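In: Pasting a predicted model and its sequence here:
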Amino acid sequence: MTIMLNRHFLVWLSSEGWDSVMNQVHPGNVTLIEEWCTKDWPAIARRHEVGIAEDQICVGIAGPPRDDGTRPRVPLAIPRDAVSRTTAPISLDRVISVLPTRWHDGITTLLQEAANLNITLRVYGSASWQFITGQPYVRNNSDIDILCYPRTQEELKRIVDLLDHTADQLPLDGEVVFPSMEAVAWKEWQAARHSNDGRRVLVKGCHKAYLAKMDTLLHTFETTQ
């Protein structure tokens, strides 16, 4: 089975997989992990950590916020053969029903304009966890963490412009993912576009994060055609 390793992808563990990670879990998070296993909720793929064998996949689980605002985060490393299936991050149109109603009009307009560009917007973070579990992750100060996968330089420009414009109405954050499957925060990309100093941007890959020139990332659209 081919395993999707891209960050933010949803990863379902087999029952044997859940058994294999229990010795990695802090005692305070055992109940959380047991609930995840019982309800067959997915973990989220994250960057491969230094020191983790290549035959393992790094994933994570985040519990709902506690009363003090902190959120339990449980990093795990699982064998590849412990993965039962993977899917792409959830699309924004699917999660709108679990988000605050004050955002609905803005999200509907955003989705329509993204559809006009033939681009699917996806989510991660609190909106995704709330949709998956039905538990209250989204708070008054939460962002809507958007993922988009432009296929050309022109699509990249248009979708970042759209997100930048819509951020006046919605608390948008998130990343654009290049054909190389490396990501850059769309706000950082937009700021760099309007600078004149040849600025580098922080690139988040499956195995590392590093600084790169914008032209290097734009070139990936040509090399993956």
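Out: That came through fine.

In: contacts and neighbour counts: CA atoms only from here.
Out: OK.

In: Which parts of this protein are strands?
Out: For the chain, the strands defined by DSSP state E cover 10-13, 43-45, 56-62, 73-79, 83-87, 121-124, 144-148, 172-177, 183-185, 200-204, 209-213.

In: elements contacting the third one?
Out: If I follow you right, that is strand 56-62. Secondary-structure packing of strand 56-62 (3 or more C-alpha pairs under 8 Å, 6 or more residues apart in numbering; DSSP states H and E): strand 43-45, strand 73-79.

In: Comparison target below:
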Amino acid sequence: MTGLRRHTLVWLSQPPEAESMDDRARAAAWHVSDRPFIVTRRRDDGRDIGLGFCTTDPAHPELRPRRVAARTDPARILRHARPPGLAEIARCPAATAKAESFSRLVSAATPAGLDIRVYGSWMWQALTGERHVHEASDLDVVIDVVDLKAAGRAAAFLAAAEQDLAFRIDGELSFPGAGEVQWRELLQAKDEVLLKSVDTLKLVPRSQIGR
């Protein structure tokens, strides 16, 4: 499997590897439930793909969900998908308490031509139905952009939209084939920005991203 991006959801042919016995058991149970893992970065000098997932304790739902790191051979990936869209997240039961904010953001994104995808706690909440979101949870978003100009428009949109919402917007702008940049960082007047991808983590000149 090539061309994977960070935040991609993947389903595997067998459970991934993890560092501890407990985390291997968690990963196996997650896999058996046919739940997706999320792509992070390459591991072991590029041979494996890093994965993540977030579990809750059914016996103690009040505890903070546990983030688990895992890895797999890319050949074990059966299928993949982008994170769920904003409208899907807005329909999950946990979003009811902030329905007005979600409705406002969905309505504004459509005419702006933005396909807002959501990862993080809100994604896991929507995908599992378990308690991942709390009152202060950010909304982690990723938006595909074709170039620096489009990225600037998307970042400006998020900055303006956030002012009227009941939650903070975190997340990244994704340049397919290159990597992701934190949207707040893109608004800062810096000559270099931190570019993250499956393969690299590096500072690059602002003028070079999205080219």
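Out: Alright, I've got the coordinates. Values in this document were obtained by computation on a predicted structure and should not be read as measured data.

In: Got a TM-score for the pair?
Out: Remark: TM-score between the superposed chains equals 0.86 [TM-score structural alignment, normalised by the length of structure 2]; 206 aligned residues with a C-alpha RMSD of 2.2 Å.

In: Pick the most buried one from the helices and strands packed on strand 56-62 of structure 1.
Out: Of all those, strand 43-45 has the most neighbours on average by mean count of other C-alpha atoms under 10 Å, namely a mean of 25.

In: Check which helices and strands that one sits against.
Out: Looks like strand 43-45 of structure 1 contacts strand 10-13, strand 56-62 (3+ C-alpha pairs under 8 Å, 6+ apart).

In: what's the closest of these to Glu49 of structure 1?
Out: Closest of those to Glu49 of structure 1 is strand 56-62, at 7.0 Å (criterion: C-alpha to C-alpha).

In: from the chain's centre, how far out does that closest one sit?
Out: 13 Å (C-alpha atoms, centre = their mean, to the nearest Å).

In: swap in stretch 70-89 of structure 1?
Out: Worked out by C-alpha atoms, centre = their mean, stretch 70-89 of structure 1 lies 13 Å from the chain centre.

In: quick one, helices of structure 1?
Out: Secondary structure of structure 1 (DSSP state H): helices at 15-21, 30-39, 92-95, 104-116, 126-133, 153-166, 186-193, 214-218, 220-223.

In: now, of those, which is deepest in the fold?
Out: Compared across these, helix 126-133 shows the largest average neighbour count, a mean of 20 (mean count of other C-alpha under 10 Å).

In: Could you tell me where it falls in structure 2?
Out: Helix 126-133 of structure 1 corresponds to residues 121-128 in structure 2, going by TM-score structural alignment.

In: what comes into contact with that stretch?
Out: By C-alpha atoms under 8 Å, 6 or more residues apart in numbering, the surrounding residues in contact with stretch 121-128 of structure 2 are 54, 83-84, 88-89, 92, 94, 130-133, 137, 139-140.

In: just the buried members of those residues?
Out: Cys54, Pro83, Pro84, Ile89, Cys92, Ala94, Glu130, Arg131, His132, Val133, Leu139, Asp140 (16 or more other C-alpha atoms under 10 Å).

In: Now tabulate those in CSV and tack on distance to Thr8 of structure 2.
Out: CSV is the format used below for these (distance: C-alpha to C-alpha, whole Å):
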residue, distance to Thr8 of structure 2
Cys54, 15
Pro83, 6
Pro84, 10
Ile89, 16
Cys92, 20
Ala94, 23
Glu130, 21
Arg131, 22
His132, 19
Val133, 20
Leu139, 17
Asp140, 14
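
In: Quick check: of these, which lies closest to Thr2 of structure 2?
Out: Pro83 (17.7 Å).

In: And the residue sitting nearest the centre point of structure 2, how close does it get to Ala25 of structure 2?
Out: Central residue of structure 2 (C-alpha atoms, centre = their mean): Tyr119, 3.2 Å from the mean position. Distance of Tyr119 of structure 2 to Ala25 of structure 2, given as C-alpha to C-alpha, to the nearest Å: 23 Å.
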